[in-house]
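> pasting the sequence and the predicted model now:
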Amino acid sequence: MLLALLPLLGCAALFALVTWQVAAHGPLRSADERLGRSLFGDGPASVTELLADLGSTTVAVPVLTAAAVYVVWRGRDWLRALAAALAMAAVPALVLPLKLWIARPGPLEPGTGLYPSGHTATAAVAYGAAALLLAPYSRLRLRPWVMPIAGMLTLATGVGLVLRGYHWPLDVVGSLCLCGVLLLVLRSVLRWPCVLHRERAGPDYDAGSAADGR
């Protein structure tokens, strides 16, 4: 049991460390700002802007919505879809108070409230939750790629945000740690017997999945 909790505890501990350093103007924050200034402006602006936009609500949330609609249509997985939607709703509930409390100034533009990165959090939970929903419906040869693709989209968002100067690197790291906790909790919830599609669907689902390679 404790071994299963280690990833969650690790994400939570790293998030606490990063948040403390950013809030207290610690040495990690100073190093972060030096690193950020050296990275701002690298790469083609059109590409980095596109990457940063992967974390906007107009791009990421529809991906999760489509995944939720698919699993409801395909397998009547209402509880799984609801759990993913609640995880997405938890993002602003967690991120916005932290932004107001930390009130970190932006790298290149006036204003505060940069920590943690909302775009990174939106990308992490939207793509991660979509992958968790779709994995049971993916063909066996594609299933191992579902979560890595979600991870690559999230990392691409963070890279774009930093290179465009919208966020400091630790803004992105803090969001990844916070949303790592959210996604690990969501994964555990989706494994509860009451929300497992296989538990509800019975032998017909198993036979059908085996027949078409899922």
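Okay, I see it. Nothing here was measured: the structure is a model prediction, and the numbers come from that model. Numbering: from 1, shown residues only.
> when you work out contacts or count neighbours from here on, use the C-alpha atoms and nothing else.
Will do.
> now do the contacts for Gly131.
Quick fix: residue 131 is Ala, not Gly. 146-147, 150 (Cα atoms under 8 Å, 6 or more residues apart in numbering).
> nearest to Ala121, of these?
Nearest to Ala121 among the contacts of Ala131 is Ala150, at 12.5 Å by Cα to Cα.
> take a look at this one as well, against the first:
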Amino acid sequence: MPGPSTHPERRSLSGWLLAAVLAASSTALTLAVRSEGPLYGEVAATRWMRDNTPGAIDRFADLIDPVLTDLAAPAVFLAVTALVWWRWGRYPAVLLVLAGGCTGLTRIADLVERPRPTSTVEWTGYSFGHGGYPSGHVVFTVLVLGTVALLAHHHAGPRIAPWIVGAMQFLIAATSWTRVSRLEHWPLDVVGGGLMAAVGLLAIAWLHPRLARVTVGRPRIARLLGT
């Protein structure tokens, strides 16, 4: 009969397999999108999303887009981190900071050199500093808001946690969709950003119960991390 640790071991193995699949998929997609033009189906999908997105979703995007720019996002991140520290403590805030560090994945954009769609959904020349792959908005929201949802699941009360998780999921979904519908990105820019960020989010989920164990017998580190 399997021992009591069988299920945790299976979950751990499943997590590693999922991370490996996501990382491999992200790498393969990153190589694929370096072609001279959009991949099959991207133009049609982009036009459909542009033409069929409800006006309410676009208006919502008008509200959230300004706070996710390169200039505003750091301030938003600091505010969210401060709120997490205030409500749930230092340790969750440390994990959120680690997640924020992973948003540096967006800097790969100038290596891939993939242009954004034009207003007529056409391919154009690449301009340094304006790469579209991966979507920085998607990387940021999946990593940061996904980590907030993860922390809420563990640290918020049972009545408020589902609301926080649901709100974070909605923000991630709305941001991902409108990056395409508003012609800021091609669909695979969004998919690539989601895959990259998902690997980082899995790493944070793996660290959450384990980082605290490192502080056992190390009081200075324990005080630093708030464990």
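That came in fine, so what should we check first? Model, not experiment: these values are computed from the prediction.
> surely Ile172 of structure 2 and Val138 touch.
Yes - Ile172 of structure 2 lies in contact with Val138 (Cα atoms under 8 Å); the separation is 7.2 Å.
> comparing these two, which shows the higher neighbour count?
The residue with more neighbours, out of Ile172 of structure 2 and Val138, is Val138; 29 against 22, by other Cα atoms under 10 Å.
> structure 1: which residue goes with that one?
Taking TM-score structural alignment for the superposition, Val138 of structure 2 sits opposite Thr120 in structure 1.
> its match touches Asp53, doesn't it?
No - judged on Cα under 8 Å, Thr120 of structure 1 makes no contact with Asp53 at a distance of 9.9 Å.
> okay, and the common contacts of the two?
Common contact partners of Thr120 of structure 1 and Asp53 (Cα under 8 Å, 6+ apart): Thr157.
> tell me which residue lies nearest the centroid of structure 1.
Centroid-nearest residue in structure 1, with Cα atoms, centre = their mean: Ala124, separated by 1.4 Å.
> now it: closest residue in space, sequence neighbours ignored.
In space, and not counting its chain neighbours, Ala124 of structure 1 is closest to Thr154: 5.2 Å by Cα to Cα, 6 or more residues apart in numbering.
> residues in contact with that neighbour?
The neighbours of Thr154 of structure 1, taking Cα under 8 Å, 6+ apart as the test, are 54-55, 120, 123-124, 127.
> counterpart of it over in structure 2?
With TM-score structural alignment as the criterion, Thr154 of structure 1 pairs with Ile172.
> could you point out which element follows the helix or strand hosting that match?
Using DSSP states H and E, Ile172 of structure 2 sits in helix 161-181. Downstream of helix 161-181 of structure 2, the next assigned helix or strand under DSSP H and E is helix 187-214.
> how far does that following helix sit from its chain's centre?
8 Å (Cα atoms, centre = their mean, to the nearest Å).
> give me the contact list for stretch 182-192 of structure 1.
7-8, 80, 83-84, 87, 125, 128-129, 132, 195-196.
> so which of the residues you listed are in helices?
7-8, 80, 83-84, 87, 125, 128-129, 132 (DSSP state H).
> just to revisit the earlier point, ok, the contacts of Thr154 of structure 1 in structure 2, which still hold?
On the basis of both residues aligned by TM-score structural alignment, their matches' Cα atoms under 8 Å, what survives of the contacts of Thr154 of structure 1 in structure 2 is 120, 123-124, 127.
> now the alignment partner in structure 1 of Pro92 of structure 2: how far from Gly208 of structure 1?
Aligning on TM-score structural alignment places Pro92 of structure 2 opposite Arg80 in structure 1. Distance, Arg80 of structure 1 to Gly208 of structure 1, by Cα to Cα, to the nearest Å: 20 Å.
> with neighbour numbers in mind, choose between these two.
Legend: neighbour count by other Cα under 10 Å for Arg80 of structure 1 and Gly208, higher for Arg80 (26 against 11).
> which residues does the more buried one contact?
Taking Cα under 8 Å, 6+ apart as the test, what Arg80 of structure 1 contacts is 68, 133, 190, 195-196.
> so how far is Arg200 of structure 1 from it?
For Arg80 of structure 1, the distance to Arg200 of structure 1 - Cα to Cα - is 12 Å.
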